[in-house]
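> have a look; sequence and predicted model below, questions after that.
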Amino acid sequence: MLMHKVKSIGRRFGVEMNRYSPVCDQYDTLVFLAGRHGAGTMLDVGANIGQFGARMIRAGWSGQILSFEPLADAHAALVAEASAHRRWQVAPPLAIGAEAGTVDINVAGNLLSSSILPMLARHSDAAPESAYVRTETVKVLPLAEAIADRPESERYFLKIDVQGFEAEVLRGAAPVLPRCPLLHIEMSLTPLYEGGSLLCGLVGDLAALGYRCIGLHPGFHDPDSREMLQADGIFLRDDA
């Protein structure tokens, strides 16, 4: 009865209280899986201001982190966040894609939803603060080129959060995927970006690359319809 009252009070303030289980905690699970499969370096593609890296560190991540973020404002905040951690390195401002070059990236009002792809109304209607406010021209490199100077013996946990550009990142990462036993990818369940990848297609593409989906966690929801629009997927390589 007491716990029920405490939960009711918490919900009034937007806080949900449940018994903690490490099995249900995606960050705890990622730390566990990376350790089990020998992935000592996290490649943080689409790092934004460092939220994911910081959460992983709080969950017990003790390996190296190499973060990639193209946007100037987000990159500056990311560098500040990473500076407090000896093993966290931030690459120069850089987008990760399939081919080397430059590209105009759309900057969202909330920074989080910024993308190389045009945003669809389904996204901006559900989150008006995510509407684009400007563009920036950024350098693009395939992941394999961006980490070409790292030891060939290194094994990676690859995290991808690129707002519809996931397939392009995977194309450019192909040469290093055999050294990536563990992937974490934010995926859209419904079209949110013009030409963007969707969950069903990515699951199939990753299966063809030798990965199976072993976990899904809720992400971005439409507050009006309560539909889930994005989810985080955890993928393990079959030969890991």
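Thanks, I have it.

> going by C-alpha atoms from here, please, whenever you check contacts or count neighbours.
Fine.

> quick one: the helices in this protein?
Using DSSP state H, the helices of the chain run over 2-12, 26-36, 51-58, 72-82, 121-126, 143-146, 166-173, 199-208.

> dump those to CSV, plus mean neighbour count.
What follows is the helices of the chain, written out as CSV (neighbours: other CA atoms under 10 Å):
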stretch, mean neighbour count
helix 2-12, 12
helix 26-36, 18
helix 51-58, 16
helix 72-82, 17
helix 121-126, 16
helix 143-146, 20
helix 166-173, 20
helix 199-208, 15
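
> can you say which of those helices is nearest to Asp104?
helix 72-82 (12.8 Å; CA to CA).

> return the list of helices and strands in contact with that closest one.
strand 88-90 (3 or more CA pairs under 8 Å, 6 or more residues apart in numbering; DSSP states H and E).

> so what touches stretch 146-157?
Contact partners of stretch 146-157, identified using CA atoms under 8 Å, 6 or more residues apart in numbering, comprise 34, 38-43, 179-184.

> so which of those wins on neighbours?
Highest neighbour count within the contacts of stretch 146-157, by other CA atoms under 10 Å: Leu182, with 26 neighbours.

> contacting residues around it?
Leu33, Ala34, His37, Ala39, Tyr156, Phe157, Leu158, Ile234, Phe235, Leu236, Arg237.

> from Gly10, how far out is the nearest residue to Leu33 once chain neighbours are set aside?
Nearest in space to Leu33, with sequence neighbours left out and distances taken as CA to CA, 6 or more residues apart in numbering, is Leu182 at 7.5 Å. Using CA to CA, to the nearest Å, we find Leu182 at a distance of 35 Å from Gly10.

> got another, please set it beside the one above:
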Amino acid sequence: MPTLQRKLLGLLPRIGVRVLDLGSGAAVLYRRGERTRVPMGRGADLVLRGGAEGWRSVPLGDSGARLVLDESRAAADERRFQLAAASYLCGQHVTALLDRYAVNCVFDVGANAGQYGRQLRRLGYTGRIVSFEPTAEAFAKLSEAAEEDPDWWVYQVGLGREDATRSIHVGWNTMNSLLPPSDYGKDRYKRFAKTRTEEIEIRRLDGMMDKALAGLGDPRPYLKMDTQGYDLEVFAGAGDRAGEFVGMQSEVATLRLYEGSPRMGEAIAVYEGSGFEITGMYPVSREAATGRVVEFDCVMVRAAAVPAAD
């Protein structure tokens, strides 16, 4: 026998209200467009505007999480889908590590317009962020991103092996570099065809650390580097103080975009020689034609620095 609720739901279309019955006493009422239901398991459903053709819910192992896919679009551009998934997973992994290692200061080297800092805040990190960006245009955007966040400090300097004044190639969007493009880089990115340079200040990382860590009773810093082929130079500038970082993240290249930049194996060997160990490798860019990975985000920790369990 229909319940009173069912009877009411049956009457609503007569007055122009459409009903999507979700069962178990739940329904969605709407006037315009279509609504469709994608079952998510364990009593949860996703309600979509428009048709549900091609949409499905995929369990991610036994994690309890599920992935909702528009299968036709994901299959049409597998490379973009994989890179988007890697970016998401990298962010989740880094945020978990910051919590696990009780990080209270993230050094954001090569901050550009503040994309990394904003991501950290979105993902729940509340500790100090110290961002370094040398180029004028990007630094203006970085300053704006951080201006209402008192625990996000910004410096208009680059970091490297020695204190110096250098010329940096600009006008390459997020790929501005102290290094010139390689032949491979020129073939891959049209933006490298035109360039202009800007004079910037370079400082050693070890000379900036006391200022960045000021006021922290028990500093537990994490080092993120994304400097377009210059990460090893930044790391060299940490000197003996590299041992103070409990974790780190570096963009490592399997294919050289910049002249003189290290290959992935060389960079990782240096980091491992300083006591870091890999916890994750996430593709940043891939060739569409061949599928080869161009660059990875390499996430590492100093295992001995993990706090003792309570």
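All right, it came through fine. Nothing here was measured: the structure is a model prediction, and the numbers come from that model.

> any idea what the TM-score is?
The TM-score (TM-score structural alignment, normalised by the length of structure 1) is 0.88; 234 aligned residues with a CA RMSD of 2.5 Å.

> the aligned partner of the residue nearest to Leu33 of structure 1 in structure 2 and Arg100 of structure 2, how far apart?
Here Leu182 of structure 1 is matched to Gly247 in structure 2, going by TM-score structural alignment. Gly247 of structure 2 sits 11 Å away from Arg100 of structure 2, going by CA to CA.

> just Pro221 of structure 2 next, same as before
13 Å.

> ok, Thr195 of structure 2 next?
Thr195 of structure 2 sits 42 Å away from Arg100 of structure 2, going by CA to CA.

> hang on, the earlier thing: in TSV, list the contacts of stretch 146-157 of structure 1 along with distance to Met228 of structure 1.
Output for those, formatted as TSV (distance: CA to CA, whole Å):
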residue	distance to Met228 of structure 1
Ala34	27
Gly38	33
Ala39	30
Gly40	32
Thr41	31
Met42	27
Leu43	26
Arg179	32
Cys180	28
Pro181	27
Leu182	24
Leu183	21
His184	18
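
> returning to what we had before: so can I have a markdown table of the helices of structure 1 showing distance to Ala91 of structure 1?
As requested, those are exported to a markdown table (distance: least, CA to CA, whole Å):
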| stretch | distance to Ala91 of structure 1 |
| --- | --- |
| helix 2-12 | 40 |
| helix 26-36 | 22 |
| helix 51-58 | 14 |
| helix 72-82 | 9 |
| helix 121-126 | 29 |
| helix 143-146 | 9 |
| helix 166-173 | 16 |
| helix 199-208 | 26 |
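
> for Ala98 of structure 1, find the nearest of the ones you listed.
helix 166-173 (4.0 Å).

> so that closest one aligns onto which residues of structure 2?
Going by TM-score structural alignment: helix 166-173 of structure 1 matches residues 231-238.

> equivalent analysis for stretch 50-63 of structure 1, please.
Under TM-score structural alignment, the match for stretch 50-63 of structure 1 is residues 114-127.

> ends of the matching stretch, how far apart?
16 Å.

> do stretch 107-118 of structure 1 as well
Using CA to CA, the end-to-end distance of stretch 107-118 of structure 1 comes out at 10 Å.

> please apply the same query to stretch 225-243 of structure 2.
Stretch 225-243 of structure 2 has its terminal residues 16 Å apart, counting by CA to CA.

> mind giving me the packing neighbours of the top strand by length along structure 1?
Longest strand of structure 1, by residue count under DSSP state E: strand 132-142. In terms of contacts (3+ CA pairs under 8 Å, 6+ apart), strand 132-142 of structure 1 is packed against strand 95-97, strand 101-108, helix 166-173.

> so which of those is nearest Asp224 of structure 1?
Among these, strand 101-108 comes nearest to Asp224 of structure 1, with 20.8 Å by CA to CA.

> show me what the closest one is packed against.
strand 132-142.

> tell me, what residue is most central in structure 2?
Gly91 (4.8 Å; CA atoms, centre = their mean).

> what's the counterpart of it in structure 1?
Using TM-score structural alignment, Gly91 of structure 2 pairs with Tyr27 in structure 1.

> pretty sure its match sits against Gly53.
No. If you go by CA atoms under 8 Å, Tyr27 of structure 1 and Gly53 don't touch, sitting 9.9 Å apart.

> thinking Leu178 of structure 2 is in contact with Thr165, fair?
No. Applying CA under 8 Å, one finds Leu178 of structure 2 not in contact with Thr165, separated by 11.1 Å.

> the two: which is more packed in?
Shown here are Leu178 of structure 2 and Thr165; by other CA under 10 Å, Leu178 has more neighbours (21 against 13).
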